[in-house]
Structure formats: structure tokens, C-alpha cells
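Asks: Predicted model, plus sequence, below.
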Amino acid sequence: MLKQFNHSNYHSICDKLAQSDADLANIIKAHGYPPLWSRPNTFETLVHIILEQQVSLASALSALNKLKEYIQEITPARVLLLKDEEFKACYFSRQKTTYTKYLAEAILSGQINLTELEQLSDDVIRTKLTALKGIGNWTADVYLMFVLQHADIFPIGDLAAVNALKRVKSLPKETTREEVIAIAEKWVPYRTVASMLLWHYYLSARTPAPPSPPRKGGL
């Protein structure tokens, strides 16, 4: 059975995490509950996540909005009508142009069906997504967490989440990936919601706060 979170159980999951982890409890005490960040399960959303790879949220959103302004609706069919020069005019790098076109072709050919992914397990979804050019574990993590709202994902490739964990746990900067993963294991089966709390902490320390978690991950 898939473990998911939604508006009806989100705060109660936060409370469960707070009961078992004093550092997460302190985040809620200081900053309140984190927003329930979510995105629709669409081609446009996946393009947006691809754009966010290794850049700021602001620049990714700027490129997405420029593309939307240019073609009105971001669909696989419309994207594939564009030439590389037109992508470049919408602030897409050559690499992300390639990834976006490949994703569009995969959806139109039936290689990937976003609606069908909603019924599959984390591992199967990850396997299907990472088989696509330009999509790695970080992109799959963001999709699982924000789009499908699967409850037990920790995005180890996400710098904001990892750095926030180190800060709230007072860990040295040289703390290893394996040590971070071991700490996150204590939040099973709600590692996604714990990550939301970490992002909430990260954002609350910054002014002004952007509308959604800052992420600089890999593919």
C-alpha cells in the first residue's frame, strides 16, 4: 500500500515526527507547520523540475514562463515543434533543450505515462523515470515528493535539505552522505514530511523567503 500525505493528515504526520525528534519539534515551535508544497502531475511540471536542476528556482521559473508565453500551453506536441533556437530564446540551455524534447517524445510514444505512475511503487517509478535521458535520482525524488506526495522520500542529492539537517542537528560540514542517510532513516515512514520541515527551517532563516523550497540538485 502506498504511503502518501495530503491536507487531511499532513499536520498529524508533522506532530508524529515532532514527538520522536526534538529537533524537528523545535522547527514547528519556532516557525509553525511547513506549507504543503505540491505540483500537478503534468508534462509541464516535469519540464519545470528539469529546468530546476542545478540552478536557482527563479531562473528555472523564468525559463518556464518564457516558454509558456511563447507556446501558450506546454504540451509534448507543441514543444516538439520548436527549433533549438526557439528554446534558446526561452532561456533553455542546449542540455535542457535535449532533455525536454526527449521527455516529450517519451510521453507521445507511450514510453512513459504520467497517470499510470500514480499507482506504482517508489522503486518502479524511479526506474521508469531515470530510464529517460536527463532524469536522475534528484529529479525522481522531487517528482515523488511534490507531485505524487509519497511520504517516505529523503532527497539526499538536495543541498538545501541536507544542509538544513546538518544545521538542526549541529553536525559538522564534513558529515558524510552515509551518516546523513542514517539519520534520515529514523524518520521512516515519513521522510518526505521531515524533509518539508527541513526546507521550512531553511527558508525561515532567509529573508525574503521564496515561495517554494530552494533546490540545487543533480539530475
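Replies: Thanks, I have the structure now.

Asks: hey, let's count contacts and neighbours off CA atoms from now on
Replies: OK.

Asks: got the contact list for L198?
Replies: Each residue near L198 by Cα atoms under 8 Å, 6 or more residues apart in numbering is listed here: 24, 27, 161, 164-165.

Asks: switch the cut-off to 7 Å
Replies: L198 sits next to 161, 164-165 when contact means Cα atoms under 7 Å, 6 or more residues apart in numbering.

Asks: most neighbours, which of those?
Replies: Neighbour counts for the contacts of L198, by other Cα atoms under 10 Å, peak at A161, which reaches 26 neighbours.

Asks: Just the closest of the contacts of L198 to V193, please.
Replies: Proximity of those to V193 (Cα to Cα) peaks at A161, which lies at 11.4 Å.

Asks: and that closest one, that one's in a strand?
Replies: No. Read with DSSP: H, G, I helix; E, B strand; the rest coil, A161 is helix and lies in no strand.

Asks: if I look at it, how far off is Y190?
Replies: A161 sits 15 Å away from Y190, going by Cα to Cα, to the nearest Å.

Asks: same thing with T42?
Replies: 24 Å.

Asks: and what of S121?
Replies: On the measure of Cα to Cα, S121 and Y190 end up 15 Å apart.

Asks: In which helix or strand does the residue most central in space within the chain reside?
Replies: Against the mean C-alpha coordinate of the chain, by Cα atoms, centre = their mean, the closest residue is V142 at 2.2 Å. Using DSSP states H and E, V142 falls within helix 137-142.

Asks: again, but for E86
Replies: Using DSSP H and E, E86 sits within helix 84-89.

Asks: Identify the residues contacting that helix?
Replies: T97.

Asks: In addition, the following structure is provided for comparison:
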Amino acid sequence: MYIHPPHHPLHPAERHLRAADPLMAQLIDRHGPCALAEPPPSHFHVLIKTVIDQQLSVKVAQRIADRLLAAQGGERFVAETLLELEEEVLRGIGLSRGKIRYIRGLAEAVASGRLDLEELRKQPDAAVARELTAYPGVGPWTAEVFLMFAFQRSDILPLGDLALRNAIRRHCELAAEAPRDDYFAAAEKWRPYRSIASWYLWAAVD
């Protein structure tokens, strides 16, 4: 049986998920440590990586992110440095014109101080999502994934993610045409650790 030691921040989540859902216990044993406990390179880095991830496979998105990081230099995305890259470089990396516009808009907001991610971290989930989705290219899915991986919020359920919905449907034996309310109801047993449950469900389909 896999479980973090008692002092680890994910220990309560693993204990809860194991007790609430025997099938989730199997996923925890199979896939081991949840990556949500790992500190992110930076909040801005996660935001840009999540924009890149939109509508792409994991492998393609990672390849584009790696190329962008190589073009920028360094180990994490930096707003001011990204703004120095020419559009033709960004297009050559594989970014669409739309994503270039979104990334530049977010970089400009962070570089100017209009978007202060450190201050935003102090806000509740709904306020963070509301602030982020005011920017072009940031929808509910992007905001929710950002909350999970950047701010490490423990109870996010990004149902806008098709892979996650498919995993929940199989895991909880929902009908193919089940409404969103059924997904939320099925996930109630994972509260207040739906982020961690989501991570394990993603791991199961990768």
C-alpha cells in the first residue's frame, strides 16, 4: 500500500481518498506520489504552460513548451523575457497566433504589475478564477488547472477537461450521456481533495 508519511502535506488527502473510494486507493497504489505536492517553477510559468496545453495532447504541448523555454533561456518562463521574443520565433516554435496573443497579453499584465499573481494567491478560488478569466485566452479550464498546479488548491474539479470526464465516467460507471451534475455528485466523496483525485484519474488515462 502506498501512502505518504504522516508529516507529508498529502497524507490527509491520501487517507481520505482511500477510505472514501476503494478504486481510488488502487489508483494511488498504482501511480504513487501525486505531483501536486511539488512546488511549481513559478506561478507565471504554470499559467503560460497551461495556456500552451489548451486543446493539445500532452506530448505536443510539452514539446512546444520546451521549445519556448529554450528560445527564452532559463528554467522557467519570465514575463519580461518572453515579451522580447519576436512573433516569427514564436510561430516557429509551434504556437498559434491566438496563443501568441494570449501569452503576450498575460506577460504584459504580469510585467506591468497589473496582474500580481502573488497577491492573487491570497484570494479564494472563485475570486482567482474570476480575475484570470478576465484575460483573453484564459477560460474556466485554464483557471482551474492553474489553481491546482500553481496555487496547489486541494479541491478543484476541472470538468471542462474531456480526459478527466472520461476517467470519472469509467471510474464511477456513469452513463455516456450523464449531465454535469452527475459528475459533481459522483465526485462528492472525494471532497475536500478533488484536485488530488483528479490528478490520479488523469494518471490512469495517460
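Replies: Now that the structure is in, tell me what you want to look at. Not measured: the values here are computed from a predicted model.

Asks: Mind checking the TM-score on these two?
Replies: In this superposition the chains share a TM-score of 0.86, using TM-score structural alignment, normalised by the length of structure 2; 196 aligned residues with a Cα RMSD of 1.9 Å.

Asks: picking up where we left off before, quick one: which of S121 and Y190 of structure 1 has more around it?
Replies: Y190 (23 against 14).

Asks: Provide the aligned range in structure 2 for the helix holding V142 of structure 1.
Replies: Alignment of helix 137-142 of structure 1 against structure 2: residues 140-145, by TM-score structural alignment.

Asks: got the residue ranges for the helices in structure 1?
Replies: 10-20, 22-31, 43-52, 57-71, 76-79, 84-89, 94-109, 114-117, 122-130, 137-142, 159-168, 177-185, 191-204 (DSSP state H).

Asks: Save those as JSON lines, and put in distance to I153 of structure 1 too.
Replies: As requested, those are exported to JSON lines (distance: least, Cα to Cα, whole Å):
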{"stretch": "helix 10-20", "distance to I153 of structure 1": "14"}
{"stretch": "helix 22-31", "distance to I153 of structure 1": "16"}
{"stretch": "helix 43-52", "distance to I153 of structure 1": "16"}
{"stretch": "helix 57-71", "distance to I153 of structure 1": "21"}
{"stretch": "helix 76-79", "distance to I153 of structure 1": "28"}
{"stretch": "helix 84-89", "distance to I153 of structure 1": "32"}
{"stretch": "helix 94-109", "distance to I153 of structure 1": "23"}
{"stretch": "helix 114-117", "distance to I153 of structure 1": "16"}
{"stretch": "helix 122-130", "distance to I153 of structure 1": "9"}
{"stretch": "helix 137-142", "distance to I153 of structure 1": "7"}
{"stretch": "helix 159-168", "distance to I153 of structure 1": "12"}
{"stretch": "helix 177-185", "distance to I153 of structure 1": "9"}
{"stretch": "helix 191-204", "distance to I153 of structure 1": "5"}
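
Asks: For W37 of structure 1, which of these is the nearest?
Replies: From the helices of structure 1, taking Cα to Cα, the stretch that ends up closest is helix 191-204, at 8.1 Å.

Asks: Run the chain-centre distance for the closest one.
Replies: Remark: helix 191-204 of structure 1 is offset 12 Å from the chain centroid, using Cα atoms, centre = their mean, to the nearest Å.

Asks: Check stretch 114-127 of structure 2 too.
Replies: Worked out by Cα atoms, centre = their mean, stretch 114-127 of structure 2 lies 16 Å from the chain centre.

Asks: just to revisit the earlier point, how near is the residue nearest to the centre of structure 1 to P172 of structure 1?
Replies: Taking Cα to Cα as the criterion, V142 of structure 1 is separated from P172 of structure 1 by 26 Å.

Asks: do Y201 of structure 1 as well
Replies: Distance from Y201 of structure 1 to P172 of structure 1, by Cα to Cα: 18 Å.

Asks: who has more neighbours, those two?
Replies: Using other Cα under 10 Å as the criterion, Y201 of structure 1 and P172 rank with Y201 on top: 26 against 10.

Asks: Tell me which residue of structure 2 matches up with the more buried one.
Replies: So, by TM-score structural alignment, Y201 of structure 1 is matched to A204.

Asks: what's the burial count for L36 of structure 2?
Replies: By other Cα under 10 Å, neighbour count at L36 of structure 2 equals 18.

Asks: Quick check: the match of helix 137-142 of structure 1 compared with structure 1, mean distance?
Replies: On superposition with structure 1, the mean distance recorded for stretch 140-145 of structure 2 (mean Cα distance after the TM-score superposition for structure 1) is 0.8 Å.

Asks: Touching that stretch from outside, list them.
Replies: With contact meaning Cα under 7 Å, 6+ apart, stretch 140-145 of structure 2 is reached by 50-51, 129, 132-133, 156, 158, 160-161.
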